[in-house]
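Trainee: this is the structure alone, sequence omitted:
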């Protein structure tokens, strides 16, 4: 029962991958998604259907998109360190925190984020989890 209550405090609860993608593509477009996420399904002949097919098979990419949805499109505040370690669909949004207007994104900001990621990765090694943490931290304010 406790898990049911917790999951309802997550904007991803009950939201299918196709609907999630439709929302962020309608708002940002495939070009911005590729610029920020660097996932080829958003660059080469992008479509909702082909992207959903790829993301269903590729956990790391799906989590990257879900993180983008939570912290850019829903513009949620930073999560606690305990929640940070959980996959996006298992995170609990604290009571009283509600989604805000989607973040304003630009190609210039995407390039700055990529440069910052590359610099941090070079400084601290290239472990997968480190890159994922940095990816999330770059968007949190």
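Mentor: Here it is on my side, so go on. Predicted model, so just to flag it, every value in this text is computed and none were measured.

Trainee: can we go C-alpha only for contacts and neighbour counts from here?
Mentor: OK.

Trainee: ranges for the helices of the chain?
Mentor: 2-7, 17-28, 30-37, 48-57, 59-68, 81-84, 107-124, 128-137 (DSSP state H).

Trainee: next, the one to line up against it:
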């Protein structure tokens, strides 16, 4: 296993990222910051993870918000 010193998200799972953002912002504010339907219509961590794993541009936005908020 190689170390990734330049990857600030190394070791943090996507589920942790989404959960922390929801706890911090709530679904409504999160949807206003990142305009994606999985945060707007019947949001859940499970449905968000499914969408974010298939959609790289949305995942990039969520990861960037996480870094801006918590790092």
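Mentor: Noted; the coordinates are in hand. Here the structure is a predicted model, which means the values were calculated and not measured.

Trainee: could I get the TM-score for this pair?
Mentor: The TM-score (TM-score structural alignment, normalised by the length of the second structure) is 0.89; 70 aligned residues with a Cα RMSD of 1.5 Å.

Trainee: quick one: which of the helices of the first structure is nearest residue 74 of the first structure?
Mentor: helix 59-68 (8.5 Å; Cα to Cα).

Trainee: what residues in the second structure pair up with stretch 27-34 of the first structure?
Mentor: On the basis of TM-score structural alignment, stretch 27-34 of the first structure is assigned to residues 24-31 in the second structure.

Trainee: can you count the residues close to the nearest residue to residue 17 of the second structure once chain neighbours are set aside?
Mentor: Of all residues not flanking residue 17 of the second structure in the chain, residue 66 sits nearest, at 6.5 Å (Cα to Cα, 6 or more residues apart in numbering). Number of residues near residue 66 of the second structure (other Cα atoms under 10 Å) recorded here: 16.

Trainee: how about residue 66 of the second structure, what's its partner in the first structure?
Mentor: Residue 66 of the second structure maps onto residue 69 in the first structure, by TM-score structural alignment.

Trainee: if I look at residue 67 of the second structure, how far off is residue 21 of the second structure?
Mentor: Plainly put, residue 67 of the second structure is 10 Å away from residue 21 of the second structure if you go by Cα to Cα, to the nearest Å.

Trainee: tell me if I'm right that residue 63 of the second structure and residue 17 touch.
Mentor: Yes. When contacts are counted by Cα atoms under 8 Å, residue 63 of the second structure is listed as touching residue 17 (7.3 Å).
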